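In: show me how the following folds:
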Amino acid sequence: MNILNALQAALPANAFRDTSGYLQEPRGRWQGQAAAVVAPETVDEVAAVLRLASDTATPIVPYGGGTGLVGGQLLPDGPAPILLSLERMRAIRAMDAQAGTMVVEAGAILADIHAAAEAEGWVFPLTLASQGSARIGGLLATNAGGVNVIRYGNTRDLVLGIEAVLADGTIVNTLSPLRKNNMGYDLRHLLIGSEGTLGVITAASLRLHPMPAQTGAALLVVPSPEAALDLLRLAQAEIGEGVSAFELIGKMGFDFLAEVGPDVRVPFDPAPEWCCLIDLGLSHGDPATALEALFAKAHGAGLASDGVIAQSDADRRDLWAIRENIPEANRRIGSISSHDISVPVGAIPHFIAEAPGRLAQINTFRINCFGHMGDGNLHYNVFPIPGHSRSDHESERAAIKACVHDLTHELGGSISAEHGIGRLKVEDLERYGDPGKLAAMRAIKAALDPKNILNPGAVLRG
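Out: Take a look at the predicted model:
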């Protein structure tokens, strides 16, 4: 059977796409290939594609918004796959404003989901820099984190049910919005985070949360990561669950913004060595007043020396613009090696203190360390010094990554906090992952995808 002819017979003409624009990941490190790019509009069309792929043993690479950073959306070698884009499955199928649930298709863009929830007085709290282009199917496939994990959990904590298509074309529908449902194995949590290697998620029933009556933010200067950790504990003690996000930002992030942009308003001159961006969502009370009281206690305890507290929504957006534009500044500088790691929250200060000395044994670098301090997730990125480019250090990339990941593992952390394994970290998973868990993963993969057609080479070595 000729798979391309069979696809053309099974799908309408408008389901086919030109391959350009689908075959390179955002950092330019991976170049993919595709025999064809298809964009089904219904779950039945997705099932038809997978049945044909199963019959012909043709690889399938699911594709969301293309924003992944570990190469999971690309297949650079081997037989050319069918790239299956969910971009046409963007519908919001149902909204229950009483129960606070929403059923969305996998191609729905995260920002559109936010808008639909807010129109009904709810929030879908998964928030990240790429929300204007990231699609919910890809976010489910990687179990994305974002800035609000400290309060609302990861993506899997926001999903009540899913619809998916397995490797042989079988449709699995567990979209029920029930909060309690113990009818057998929970395939939802098996497929979320599997990066398209066990099935293609086509829709999800999402859990919404009440919209806070008031929101606010503050950027507080702290003397050290140890003080930042103490400030986090103080904020949680004083404000409780109203703390929605707690971000750690190092001086190098401000330096990069000043060096290459984007142009954002930085309220400190000179830029501090460390600061924390705290975001609040309160049902009662004024966030600015709560943050002022927090700063007073933190200042008295030596945990904060300066700060800016948002007095309006515009001020809050300006503070968040600093944090959200640091990844773009990183991209413009060009990292040698970028790391999405997590360690136990209490180990963050030790990690930050220890890693530079170990890296200095390799060469002299600039380090931009920032991230979600509230949940232990750091983006620890290594850059060349001025006058050099990342290409000058290409031979050192493996050693840099091993240095960072070895320390992460020593501290009981994870070498993949929120971006997934993809193809970039397959060897790292084998090196640092628990052998028993890896054996179970391989057995599950073999059972659900015996022909290894679903995103082969991602997560597990093909």
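In: every contact and neighbour count from this point should use C-alpha atoms.
Out: Will do.
In: which SS class is the residue nearest the centre of the chain?
Out: Most central in the chain under C-alpha atoms, centre = their mean is Ala144, positioned 3.6 Å from the mean C-alpha point. Under DSSP: H, G, I helix; E, B strand; the rest coil, Ala144 falls in the coil class.
In: that one and Asp18, how far apart?
Out: 28 Å (C-alpha to C-alpha, to the nearest Å).
In: same check on Ser416?
Out: 32 Å.
In: show me where the stretch 201-350 of the chain has its strands.
Out: For the stretch 201-350 of the chain, the strands defined by DSSP state E, counting those that start in this stretch cover 209-210, 214-222, 243-250, 274-282, 306-309, 337-342.
In: now do the same contact list for the nearest residue to Ile322 once chain neighbours are set aside.
Out: Sequence neighbours aside, Val264 is the residue nearest to Ile322 in space, at 6.2 Å (criterion: C-alpha to C-alpha, 6 or more residues apart in numbering). Residues counted as contacts of Val264 (C-alpha atoms under 8 Å, 6 or more residues apart in numbering) are Leu257, Asp318, Ala321, Ile322.
In: one more, for comparison:
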Amino acid sequence: MSELIVSLAAIVGEAHVLTDADTQAPYLTDWLGKYRGAAAAIVRPGSTEEVAAVMALCAERKVPVVPQGGNTSMSGGATPDASGQAIVLSLTRMNRIRAIDSIGNTMTVEAGVVLAKVQEAAQAAERFFPLSLGAEGSCTIGGNLAANAGGVAVLRYGTMRELTLGLEVVLPDGRIWDGLTALRKDNTGYALRDLFIGSEGTLGIITGAVLKLFPRPTARATAFVAIDDASAALALLSSVRARCGDRLTAFEFMTGDCLALILHHIADARLPLGAMPPAAVLIELSDADDEPALTRRLEGALTEALEAGGALDAAIAQDGTQAKAFWRIREGVSETLVRAGKAAKHDVSVPVAAMADFVAAANAAVSAVLPGIRPIVFGHLGDGNLHYNLLPPAYLDEDEFAAQAPGLTRIVHDETRKRRGSISAEHGIGQLRVSEMPRCKAPIELELMASLKRLFDPDGRLNPGKLLPHPTET
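Out: The predicted structure is shown next:
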């Protein structure tokens, strides 16, 4: 056993330093199976103090560290490289909810708490934590913060940056920054919190957070609406928002091709309308109002849209079971894409008003290069985030399509850039998009980001190879 392993075991306990291949394996492959790495050890600290001691040891020995939460990254952001020199710092043992303040509407948690547990704890306190993701049963708060996670309720509540008041962070040299404040106003300098949120574990290890809670909605109204296209979706969004205000919690868009694929692959998914529409949106309102009043408000908005021709058909859930069935369609997209085969995936955002133009332009551009390609488009239309996925035409096998994928991605990202959009709305850069950063970020942005990286992590040991390109690439 190496001296490093012995020293790590002295900090966290021998049982929490994993070195054999079988126990390491789940930590070394990303959720999508796209990236595989190697590690000197998997280290599982149980407290902030243990994280600090591990980081100080690794700083002294110049050992790279890859932080990992629930290992649900969509961009390889928590997977080490193949050198085997790094340790993977798994925070899943740090899973305590430290405090709930029902008066201040906050919850203080450790980074390894699974998102679903936060939701459940908020509900038990008659409060609401709005972040909702497909991976909420396994993703952790630390990972959500590192990627500035969004999900289906961003339209009303915002991303993790908006849902967080304070942080506790261990720096690369082992020092602890205790920023676990529950203050909603603090104008005493730079917002350090916001540097770490969305930094993908490249500046420090988030070990705790103060999260915002909200009054628990007592009423929901959910509708599945058939429309012509993304332009019709934007018009419907505008009219529903005008009538329903901030009661509008979710507005999810899916093309007809996307719906058809879901119904083909997901056995328990049922279309609540009579015929397959060209496109559809899933709308949800929530409020502390009584449910019949909320449903009447949604009915009024949809009646106006149907009479004006902005909607083709609509179904409003009559109870929670029907609402869950509507959401099953939307939540089945990720599973569908796995079953459908290798897709070229893109997680982009553009200004909401430009969404329809983007979809039309991107569809035309990729089809011109590869006739028969199948765009599978869905996402959070209300906040400008689309998951623009491409399945190969029938005449190409997966390997042939994989060779075409980089060129297709460039086309999609070029259309995004034309509209001053982003190539990563909520999945992060990780390993997947790091080489594209010089094309998609201005030189001064990359220079400032690299300067911050050098300030916090001068040796470049923290999550190397993620988010920022190597200096020679800028």
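In: burial count for the equivalent of Ala227 of the first structure over in the second structure?
Out: Using TM-score structural alignment as the criterion, Ala227 of the first structure maps onto Ala232 of the second structure. For Ala232 of the second structure, the count of nearby residues is 21 (other C-alpha atoms under 10 Å).
In: ok, Ala232 of the second structure - contacts?
Out: Counting by C-alpha under 8 Å, 6+ apart, Ala232 of the second structure has contacts Gly310, Ala311.
In: what about it, distance to Tyr388 of the second structure?
Out: For Ala232 of the second structure, the distance to Tyr388 of the second structure equals 18 Å [C-alpha to C-alpha].
In: again with Gln431 of the second structure
Out: 19 Å.
In: what's the counterpart of Ser54 of the first structure in the second structure?
Out: Per TM-score structural alignment, Ser54 of the first structure is aligned with Ala59.
In: with Phe295 of the first structure instead?
Out: That one, Phe295 of the first structure, aligns with Leu302 by TM-score structural alignment.
In: so its match touches Ala315, yeah?
Out: No: the criterion here is C-alpha atoms under 8 Å, and Leu302 of the second structure misses it with Ala315 at 9.5 Å.
In: who has more neighbours, these two?
Out: Remark: of Leu302 of the second structure and Ala315, Leu302 carries more neighbours, 24 against 19, as counted by other C-alpha under 10 Å.
In: which residues does that one contact?
Out: Leu302 of the second structure touches Val240, Ala311, Ala314, counting by C-alpha under 8 Å, 6+ apart.
In: just the terminal-to-terminal distance for stretch 164-178 of the second structure.
Out: OK, stretch 164-178 of the second structure end separation, C-alpha to C-alpha: 14 Å.
In: what sits closest to the alignment partner in the first structure of Gly70 of the second structure if chain neighbours are left out?
Out: By TM-score structural alignment, Gly70 of the second structure lines up with Gly65 in the first structure. On the basis of C-alpha to C-alpha, 6+ apart, the spatially nearest residue to Gly65 of the first structure that is not a chain neighbour turns out to be Ala134, at 4.7 Å.
In: same thing with Asp81 of the second structure?
Out: Gly37 (4.7 Å).
In: is the one you found in contact with Gly77, as I believe?
Out: No: contact criterion C-alpha under 8 Å: Gly37 of the second structure and Gly77 do not qualify, at 11.6 Å.
In: so which of the two has more stuff around it?
Out: Counted by other C-alpha under 10 Å, Gly37 of the second structure and Gly77 do not tie: Gly77 has more neighbours, with 31 against 16.
In: what about the helices in the stretch 301-450 of the first structure?
Out: Secondary structure of the stretch 301-450 of the first structure by DSSP state H, counting those that start in this stretch: the helices cover 313-333, 348-360, 397-410, 426-432, 435-448.
In: do you know how far Leu381 of the second structure is from Leu237 of the second structure?
Out: 9 Å.
In: one step back: how near is the match of Gly70 of the second structure to Gly137 of the first structure?
Out: As judged by C-alpha to C-alpha, Gly65 of the first structure and Gly137 of the first structure stand 9 Å apart.
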